[in-house]
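> let's see this in three dimensions:
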Amino acid sequence: MSKRTYYAPKGGLPPQTQLLTDRAVFTEAYAIIPKGTNSDIVTSFLPFWEGARFWVIARPLSGFAETFSQYIAEVQPGGGSDRPETDTGVEAVLFVVEGGMTVTIDGTPHDMAPGGYAYLPPDANWTLRNNGTQAVRFHWIRKAYQAVDGLDRPVAFVTNENDIAPTVMPDTDGAWATTRFVEPSDLRHDMHVTIVTLMPGAVIPFAETHVMEHGLYVLEGKAVYHLNQNWVEVEAGDYMWLRAFCPQACYAGGPGPFRYLLYKDVNRHMPLSVPAG
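You can find the predicted model right below:
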């Protein structure tokens, strides 16, 4: 397998001479946020974080992301937070794309490098600090945990993509694989964050149309994606949000692997309103 790479935004601001036409699009079924939109002026700051800024690429919004939020965080040397999460009942996944950081969970420190993955259960006691000499950039995916009576809550863990063998999809000759950090049969988890790898020329050979909402951040490579009834080109650094039941398929363009970080909500009944009386 080729050396894994992870695209990370650096900010900045395009020159005044740049044309305004771009690939950014927001529809009722999907949205494309190209890497070029992650400039300095679209960052956010959050309470109790020092030396940090965030690109918010998904948030709960009627007609947009309904089940999760996703940030790309940038934390400078010495920065971090002793109170990173201010909401209750929220679980999270952290995935490092550049630099290093230390995440401390229930008093135990974990050093994380590119490819590092941390699952933080709802109401976890955790802190984060960049003790290095360069900025660290990582994804922070947050979801309100849906507890189920009779199921234990999941526990925290820290790992790295490089320590997990990808699962090859059936009948693909290794051209399509998924790196899973949680066993699909573990129903304690109500979300999966995985890495999908498609080798050059590989395809998702049918228009997947399903109940799961998706957030896809392209870590490496390029592809042509079929979303709803449109073909769109995407490359490393682009982000796609797909509404539930948005048809989706793709061709990997090469010359190297096409890889993306994928969020989806799983393992829970669909919420229903109970009729009065």
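> use CA for all of it now, contacts and neighbours both
Fine.
> for Ile41, helix, strand, or coil?
helix (DSSP: H, G, I helix; E, B strand; the rest coil).
> pull the contacting residues for the closest residue to it other than its chain neighbours.
Excluding its sequence neighbours, the residue lying closest to Ile41 (C-alpha to C-alpha, 6 or more residues apart in numbering) is Leu13, at 7.7 Å. For Leu13, the contact set (C-alpha atoms under 8 Å, 6 or more residues apart in numbering) comprises Ser39, Asp40, Ile41.
> whichever of the residues you listed count as buried, I'd like them selected in ChimeraX; how would that read?
Remark: buried members of the contacts of Leu13, expressed as a ChimeraX selection using 16 or more other C-alpha atoms under 10 Å:
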select :40
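> out of the contacts of Leu13, the closest to Tyr30 would be?
Ser39 (21.6 Å; C-alpha to C-alpha).
> Arg53 is in contact with the closest one, correct?
No. Contact criterion C-alpha atoms under 8 Å: Ser39 and Arg53 do not qualify, at 11.5 Å.
> from start to finish, how long is stretch 89-107 in a straight line?
The first residue of stretch 89-107 is 20 Å away from its last residue (C-alpha to C-alpha, to the nearest Å).
> pull the residues that contact the helix or strand where His192 lies.
Assigned by DSSP states H and E, His192 belongs to strand 191-198. Strand 191-198 is contacted by residues 93, 175-182, 252, 257-267 when judged by C-alpha under 8 Å, 6+ apart.
> between strand 191-198 and the helix or strand following it, find me the angle.
Using DSSP H and E, the helix or strand that follows strand 191-198 towards the C-terminus is strand 203-208. Counting by axes from the mean of the first three to the mean of the last three C-alpha atoms, to 10 degrees, strand 203-208 lies at 140 degrees to strand 191-198.
> this one as well, want them side by side:
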Amino acid sequence: MTSYASPSAGLPPQMQLHTGRAVFTEAYAVIPHGVMRDIVTSYLPHWRNSIVWTIARPLSGFAETFSQYIVEVAPGGGSERPEMNPEAEGVLFVVAGQVHLTVDGQAHELSEGGYAFLPPAARWTLNNSSAAPARFHWVRKRYERVDGIDVPPAFVTNEQDIAIRWMPGTRDTWGTTRFVEPSDLRHDMHVNIVTLEPGAVIPFEETHVMEHGLYVLEGKAVYRLNRDWVEVEAGDFMWLRAFCPQACYAGPERFRYLLYKDVNRHAKLPF
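Predicted coordinates for the structure are as follows:
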């Protein structure tokens, strides 16, 4: 059974040394799980009994296309008006507990590993009718419409029902769980899961226009970010601006992360 990391509750003890790994550079940021504490949470309009860790938001000169939240919904909590921006598309990925989601009148129960794509202007609600807290990632992006290309419909699935697509020549040690086809031009963002088996590598410095958010779901690795090799583990978040070089050596256990990237659109020009 797959397990998923999520933020810690409470605060660290007063005598704990400041030896964390949090860093913000011109090319990337690392938010380790140890600093995602209750004190950095916030609240959202029209959400009941829910708290939010904002781990990415558009910043001029850095990553500009997306925001990413970790939302914790207490029993009885949720929202009938969750998204206030009609141009925002979203992806939900459940890492703990269970939520009741309705999308355009269709009801769905999402448990751990549950995944939902929500197109712009979708009518949706989310509630926790269980007896335990639920946690999920919520990735948001302003949808980029293209004349002659339809907006993709909503869909709900679970990552356990989707086979990993292994990269060629890797002996099934590095692969991606893809929730939409890469060639489907209706989609302008991908939120996938990358898996590296113990000892697997990304053997070159990927350098590309796509911005990235990488939340480590399980395992540990040494990750190359720009000029640095950084140790990361379950519960850490990495935030990469466009063209930040990246590579990876996976650790002694399976290493998996939830990956955001912007795709399938022209680069914006300043005129």
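> quick one: which of the contacts of strand 191-198 of the first structure sit in strands?
93, 176-179, 252, 258-265 (DSSP state E).
> and those residues, which two are the farthest apart?
Applying C-alpha to C-alpha across those, the maximum distance is between Val93 and Ala252, 26.2 Å.
> which residues in the stretch 51-200 of the second structure form strands?
In the stretch 51-200 of the second structure, the strands defined using DSSP state E, counting those that start in this stretch lie at 66-79, 88-96, 99-103, 106-110, 114-118, 124-127, 134-142, 155-158, 165-166, 174-177, 189-196.
> now those strands as CSV including distance to Phe237 of the second structure?
Below are these laid out as CSV (distance: least, C-alpha to C-alpha, whole Å):
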stretch, distance to Phe237 of the second structure
strand 66-79, 10
strand 88-96, 14
strand 99-103, 23
strand 106-110, 23
strand 114-118, 19
strand 124-127, 25
strand 134-142, 12
strand 155-158, 22
strand 165-166, 23
strand 174-177, 18
strand 189-196, 14
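> out of those, flag the one nearest Glu26 of the second structure.
Closest among the strands of the stretch 51-200 of the second structure, using C-alpha to C-alpha: strand 66-79, at 17.4 Å.
> who are the packing partners of the closest one?
strand 48-56, strand 124-127, strand 134-142 (3 or more C-alpha pairs under 8 Å, 6 or more residues apart in numbering; DSSP states H and E).
> quick one, it and strand 88-96 angle?
70 degrees.
> distance between strand 66-79 of the second structure and the chain's centre?
The chain centroid and the centroid of strand 66-79 of the second structure are separated by 13 Å under C-alpha atoms, centre = their mean, to the nearest Å.
> just to revisit the earlier point, dump the strands of the stretch 51-200 of the second structure into a markdown table; add mean neighbour count and distance to Glu26 of the second structure as well.
Output for those, formatted as a markdown table (neighbours: other C-alpha atoms under 10 Å; distance: least, C-alpha to C-alpha, whole Å):
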| stretch | mean neighbour count | distance to Glu26 of the second structure |
| --- | --- | --- |
| strand 66-79 | 22 | 17 |
| strand 88-96 | 23 | 27 |
| strand 99-103 | 19 | 37 |
| strand 106-110 | 15 | 37 |
| strand 114-118 | 22 | 31 |
| strand 124-127 | 20 | 36 |
| strand 134-142 | 23 | 22 |
| strand 155-158 | 16 | 35 |
| strand 165-166 | 16 | 32 |
| strand 174-177 | 21 | 28 |
| strand 189-196 | 23 | 23 |
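> now which residue in the first structure aligns to Pro245 of the second structure?
In the first structure, the residue paired with Pro245 of the second structure is Pro247, using TM-score structural alignment.
> do Phe179 of the second structure as well
Checking TM-score structural alignment: Phe179 of the second structure goes with Phe181.
> picking up where we left off before, and the buried ones among the contacts of strand 191-198 of the first structure, selectable in PyMOL?
PyMOL command restricting those to the buried ones, with burial defined by 16+ other C-alpha under 10 Å:
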select buried, resi 93+175+176+177+178+179+180+181+252+257+258+259+260+261+262+263+264+265+267
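> map Met199 of the first structure across to the second structure for me.
Checking TM-score structural alignment: Met199 of the first structure goes with Glu197.
> look up how far Trp166 of the second structure lies from its match.
In terms of C-alpha to C-alpha, Glu197 of the second structure sits 11 Å off from Trp166 of the second structure.
> between the two, what contacts are shared?
Thr173, Trp174.
> got a list of what the match of Pro245 of the second structure touches?
Ala207, Glu208, Thr209, His210, His226, Leu227, Asn228, Gln229.
> one more: Met101 of the first structure?
Asp111, Met112, Ala113, Leu128, Arg129, Asn130, Asn131, Gly132, Val136.
> go with 10 Å
75, 77-80, 109-114, 116, 128-132, 134-138 (C-alpha atoms under 10 Å, 6 or more residues apart in numbering).
> before we move on, what about Leu225 of the second structure?
Leu225 of the second structure neighbours (C-alpha under 10 Å, 6+ apart): 27-30, 205-206, 238-240, 244-248.
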